[in-house]
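Student: Give me a 3D structure for the following:
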Amino acid sequence: MTGAPMTENQTVADEVTARDLFLGFLKVGTQGFGGVLPWARRMIVEERHWLSEVDFTDLLSLCQLLPGPNIVNVSVAIGNRFAGPLGALAAVTGLMAAPFAIVLALGMLYAAYGTSEALGSVFRDLGAAAAGLVLATAWKVAKPYVRRPEAMIVAALAFVAVVIFSWPLLYVVLVLAPLSVAWAWRLAR
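Tutor: As a prediction, the model looks like this:
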């Protein structure tokens, strides 16, 4: 399935198998070496329609609170959701297989040609492209919440607390998480 992202109320039409999870996350791992979140969101929401925009953002938010790399946590959660423990294993294996092979190959190339000046400029250029992808993904992840004033207020409070007052993120989350959950529960009533 390809096309526009799912709306908030759409559901996945087809059953997602462990094979689907492996191949989908293998594609993500291959495309997004060094920063896979933009590619993962695109595959999960826009191409495969496994989750809606809001569901993806909610899952990503939860996975950011867990230890470990966010996208690995997302792959485990999605794999488990659709195909149980085997799906979680398939998704993580697919996600990690290509970067593992690429890192081994790059390590061998670096050992052979690491002193080349041209190689240094290639890595600087890749850094600029990665920064652009991160900004574009941040906008796509935030977009479903722009029309929700309560979400924007919580995000603004978190930004002010962390960036302006330099409060530790853990304390900000411990205060704002219960506040935002209570606010959402009250609005849902």
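Student: okay, CA-based contacts and neighbour counts for the rest of this
Tutor: OK.
Student: Identify the residue spatially nearest to the spatially most central residue of the chain, adjacent ones excluded.
Tutor: For the chain, the residue sitting closest to the mean C-alpha position, by Cα atoms, centre = their mean, is residue 37 at 3.8 Å. In space, and not counting its chain neighbours, residue 37 is closest to residue 71: 6.4 Å by Cα to Cα, 6 or more residues apart in numbering.
Student: Let's see this one next, to set against the first:
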Amino acid sequence: MTTAASDHPRPHSPWHLFIAFTVLALQGFGGVLAVAQRELVDRRRWMTREEFVDAYSVAQLLPGPNVVNLSLMLGDRFFGWRGAFAAIGGMLFAPLVLVIVLAASYNQLASFPAVAGALRGMGAVAAGLILAMALKMLGTLRRNPLGRVLCVLLGLTTLVAVTVFRVPLAWVVIGLGTAGWCIARWCIARREGGQR
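Tutor: Predicted coordinates:
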């Protein structure tokens, strides 16, 4: 990840990062990605949309939860290892406590129809949030080295592979991720060769 640009606001301290990621994590029922994009790019302006897409792409290739990887990278970007621990702590501490409390009381709560309905409704909301974030991110494709057409083709190929052919996500990331990387390298080399 590139160093933070001077014209971007930045967190004041690791504690500020911890609080920001705690607030972010507590908003993310069913998935934090859309909330992370809104908080980090639109609201706090710690990253541009392009930086978010780049960092999220790297976070997705690493083992573990994507947004936790993203928090680790962003914390390190601002405050080194102290920021990385603060961001990951904020991302995990409150949800861990909440999940332990809910797991302990789930057997009593699961029998209530309102609770079961609320859980089903949250799944639809999470899908809507992810779709909304994807639509917002489409604007970043303008400056992508692949160009819009190749990006859309890779995206559609990924969608078809996962939903129609039910290819395991690991194989999609390895196969199409490698293909995307190779095509991007070729496009960049071609563009740099044409500028000489």
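Student: dump the residue contacts of the aligned residue in structure 2 for the residue nearest to the centre of structure 1.
Tutor: Under the alignment by TM-score structural alignment, residue 37 of structure 1 pairs with residue 33 in structure 2. Going by Cα atoms under 8 Å, 6 or more residues apart in numbering, residue 33 of structure 2 touches 67, 130, 133.
Student: So which of those residues sit within helices?
Tutor: Residues of those located in helices (DSSP state H): 67, 130, 133.
Student: what's the distance between the counterpart of the first one in structure 1 and residue 132 of structure 1?
Tutor: When you say that, I think you mean residue 67 of structure 2. The equivalent of residue 67 of structure 2 in structure 1 is residue 71 (alignment by TM-score structural alignment). For residue 71 of structure 1, the distance to residue 132 of structure 1 equals 18 Å [Cα to Cα, to the nearest Å].
Student: Between the two, which is the more surrounded one?
Tutor: residue 71 (19 against 11; other Cα atoms under 10 Å).
Student: and that one, what does it touch?
Tutor: 36, 37, 40, 60, 63.
Student: And the helices in structure 1?
Tutor: Counting by DSSP H, the helices of structure 1 are 18-31, 37-41, 53-65, 70-113, 117-142, 149-159, 169-188.
Student: Pipe the ones you listed into CSV and attach distance to residue 47 of structure 1 per row.
Tutor: Below are the helices of structure 1 laid out as CSV (distance: least, Cα to Cα, whole Å):
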stretch, distance to residue 47 of structure 1
helix 18-31, 10
helix 37-41, 9
helix 53-65, 12
helix 70-113, 15
helix 117-142, 15
helix 149-159, 26
helix 169-188, 29
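Student: Of those, give the one that comes closest to residue 11 of structure 1.
Tutor: Closest of these to residue 11 of structure 1 is helix 53-65, at 10.4 Å (criterion: Cα to Cα).
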